[in-house]
Every structure is written in structure tokens, then in C-alpha cells.
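Chemist: Sequence and predicted structure are below.
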Amino acid sequence: MDQQTVHEYLVNKPLVKVTQPFSKEVDVYKVNHKMFATLALGNDENNDANGEPIWWLNLKCDPDEALALRDMFTAVIPGYHMNKRLWNTIILDGTIPQNEIKRMIDNSFDLVVDNMPEKDKKIIAAHL
């Protein structure tokens, strides 16, 4: 998945807002004011074969699954600038299948929503 496809998938989740509290180069995706993803350009040394920058996606994750995903995919690393136990960084270099990235996004969204008060969960569920 490329940056644009990931962005579209993220913003099509119910009640998602995009903010840039850290800098204009980092999009932060929130549901009900709670962050579930960030999307930013990777480090300077992370360019594709054409010299184009590779985007990095931070997602919340169950701690056990976070470790398993890091073992399965070289493009999944501990969360960059995040709690490394609860967040993974997905390097969008084309090595992870699109459906797997969508599954990780869905899990991150669900983890955040599951920790909300019941009334907020119902409002979000009504938009699914």
C-alpha cells in the first residue's frame, strides 16, 4: 500500500479526524480525540529504488501481536517515537500485503475504540 491508499483507508474509518500536532510532516489520525495511527515520511536513508521517500505508518497493537508481526515482517519495527511495547511502525516499502496492512489498521482502530466509554462505542458503531 502506498501513502495515498493508506491515508484514504484511515480517513474512511468512522469519525476519524486528521491533525498535525507534532509538525506538518506528520499526520495523526484520531477517533474521538484518541490517536490510533500516524503517517509520516521515513528517515532520509529510507528511499525506494527510484530515490522516492518511503512512508512510515505507526499503529497501536496488542503487545504479543506486535512482537509476532516484527518477527514475520522485516518492514515492521518497534514504534518510532512511540511506546515500543504497544506500537509498531510499518515501513510502506511494498513488502507487506495490502490486506495485512488493512488488518493492522483495523486492529489499531478497534483497540482504541474498545477502551472508550460505552456511549462513545455506540456512536462509533452506528457509523460502521
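Modeler: It's in. What you see is a predicted model; the values in this text were computed from it and never measured.
Chemist: Every contact and neighbour count from this point should use C-alpha atoms.
Modeler: Fine.
Chemist: Name the surrounding residues that touch stretch 78-96.
Modeler: The contact list for stretch 78-96 (C-alpha atoms under 8 Å, 6 or more residues apart in numbering) reads 1-3, 42, 48, 54-63, 66, 70, 73, 75-77.
Chemist: and the next element down the chain from the top strand by length along the chain?
Modeler: Determined from DSSP state E, the single longest strand within the chain is strand 34-41. Counting by DSSP states H and E, the element after strand 34-41 in chain order, helix or strand, is strand 55-60.
Chemist: could you give the angle of that following strand to strand 34-41?
Modeler: 160 degrees (axes from the mean of the first three to the mean of the last three C-alpha atoms, to 10 degrees).
Chemist: put this beside the first:
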Amino acid sequence: MNGKKLQQTAAECAEGLPGTALEHPFGEEWDVHKVRGKVFMLTTDVTGEPLVILKSAPDEAAALREQHAEITPGYHMNKRHWITLHGGDSLDRGLVEDWVTDSYDLALDSAPRSRRPAART
């Protein structure tokens, strides 16, 4: 999946999750997706290539980096808890959607229960 398609797939998935918001706190070059005020995904082209940056459990992040050359530590984020997706052949729509949803769930788990959206179906 090329980089632009990667970003488009990730954005479509994020926008379909309940209670999400798209913001630009770091300028127009950064799309920041949040759930209840918690960041779960960033997309940008500031490095000259399209990137998708997601939350990930530390053990899973390490495993994903070993399994996929297109996954590196989080760009400008905590390297243990964030991953960066680059366009490449080993990434497909289903994997990207799963990782976006996992990132959303991790961010949502850290939000107070009273601020969580209704359960997903």
C-alpha cells in the first residue's frame, strides 16, 4: 500500500470510530485524531513521505517493528508506546484498520469512563 493510500485508509477508519475528532494543534501539516481528548493517531508528510503514527502496547510495538520493515518507532513520540507506519508492500487495508482500532482502544482506555463514547457495535 503506498503512503497516500495508507493515510487515506487510516483516516477513513479513524473517522468511523465513535467519539473521534480531527484537530490541527501543530499546524495544517499534522492531522491529529483524538477520542475524548486523547490522541490516538497522527498523520503527516513533514518528513517528505506520508506517515501514520499510532499508539501501541510496548510489547506489540516491538513485535510489529520486527515483522514489518514499514513500521518504525513513533516519529516525535515515545518510542515504546508509539509506532510509525510507512507505505509498503507488507501493509494491507485490514492490518491498518486493526492497528488504528487498537490505537483508538488504547487511548480510550486511558480516558475517564464518564468521557467514553457509547460502545462500538
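Modeler: That came through, no problem. Just so we're clear, the structure is a prediction, and the values are computed from it rather than from any experiment.
Chemist: hang on, the earlier thing: would you mind giving me the ChimeraX syntax to select the buried ones in the contacts of stretch 78-96 of structure 1?
Modeler: ChimeraX command restricting these to the buried ones, with burial defined by 16 or more other C-alpha atoms under 10 Å:
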select :1,3,42,54,55,56,57,58,59,60,61,66,70,75,76,77
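Chemist: what about the helices in structure 2?
Modeler: Using DSSP state H, the helices found in structure 2 span residues 3-15, 58-67, 93-109.
Chemist: Other residues contacting the last one?
Modeler: With contacts defined as C-alpha under 8 Å, 6+ apart, helix 93-109 of structure 2 is touched by 1, 6, 9-10, 13-14, 17, 35-36, 38-41, 54-57, 116.
Chemist: now the angle from it to strand 51-55?
Modeler: Going by the same axes, to 10 degrees, helix 93-109 of structure 2 is angled at 40 degrees with respect to strand 51-55.
Chemist: Helix 93-109 of structure 2 maps to which residues in structure 1?
Modeler: Mapped onto structure 1 using TM-score structural alignment, helix 93-109 of structure 2 spans residues 98-114.
Chemist: how far is that stretch from where the chain is centred?
Modeler: 8 Å (C-alpha atoms, centre = their mean, to the nearest Å).
Chemist: And for stretch 81-88 of structure 1?
Modeler: 11 Å.
Chemist: In structure 2, what stretch matches that stretch?
Modeler: The aligned range for stretch 81-88 of structure 1 in structure 2 is 76-83, by TM-score structural alignment.
Chemist: So for the matching stretch, what gets flagged as buried?
Modeler: Buried residues in stretch 76-83 of structure 2, counted by 16+ other C-alpha under 10 Å: 79-83.
Chemist: related to what we said a few turns ago, could you give the angle of the longest strand of structure 1 to helix 3-11?
Modeler: Using the same axes, to 10 degrees: strand 34-41 of structure 1 against helix 3-11 is 170 degrees.
Chemist: Superposed on structure 2, what's the mean shift for strand 34-41 of structure 1?
Modeler: Compared with structure 2 after fitting, strand 34-41 of structure 1 deviates on average by 0.6 Å (mean C-alpha distance after the TM-score superposition for structure 1).
Chemist: That strand aligns to what range in structure 2?
Modeler: Using TM-score structural alignment, strand 34-41 of structure 1 corresponds to residues 38-45 of structure 2.
Chemist: coming back round to it: how far does the match of stretch 81-88 of structure 1 stretch from start to finish?
Modeler: Stretch 76-83 of structure 2 has an end-to-end distance of 10 Å (C-alpha to C-alpha, to the nearest Å).
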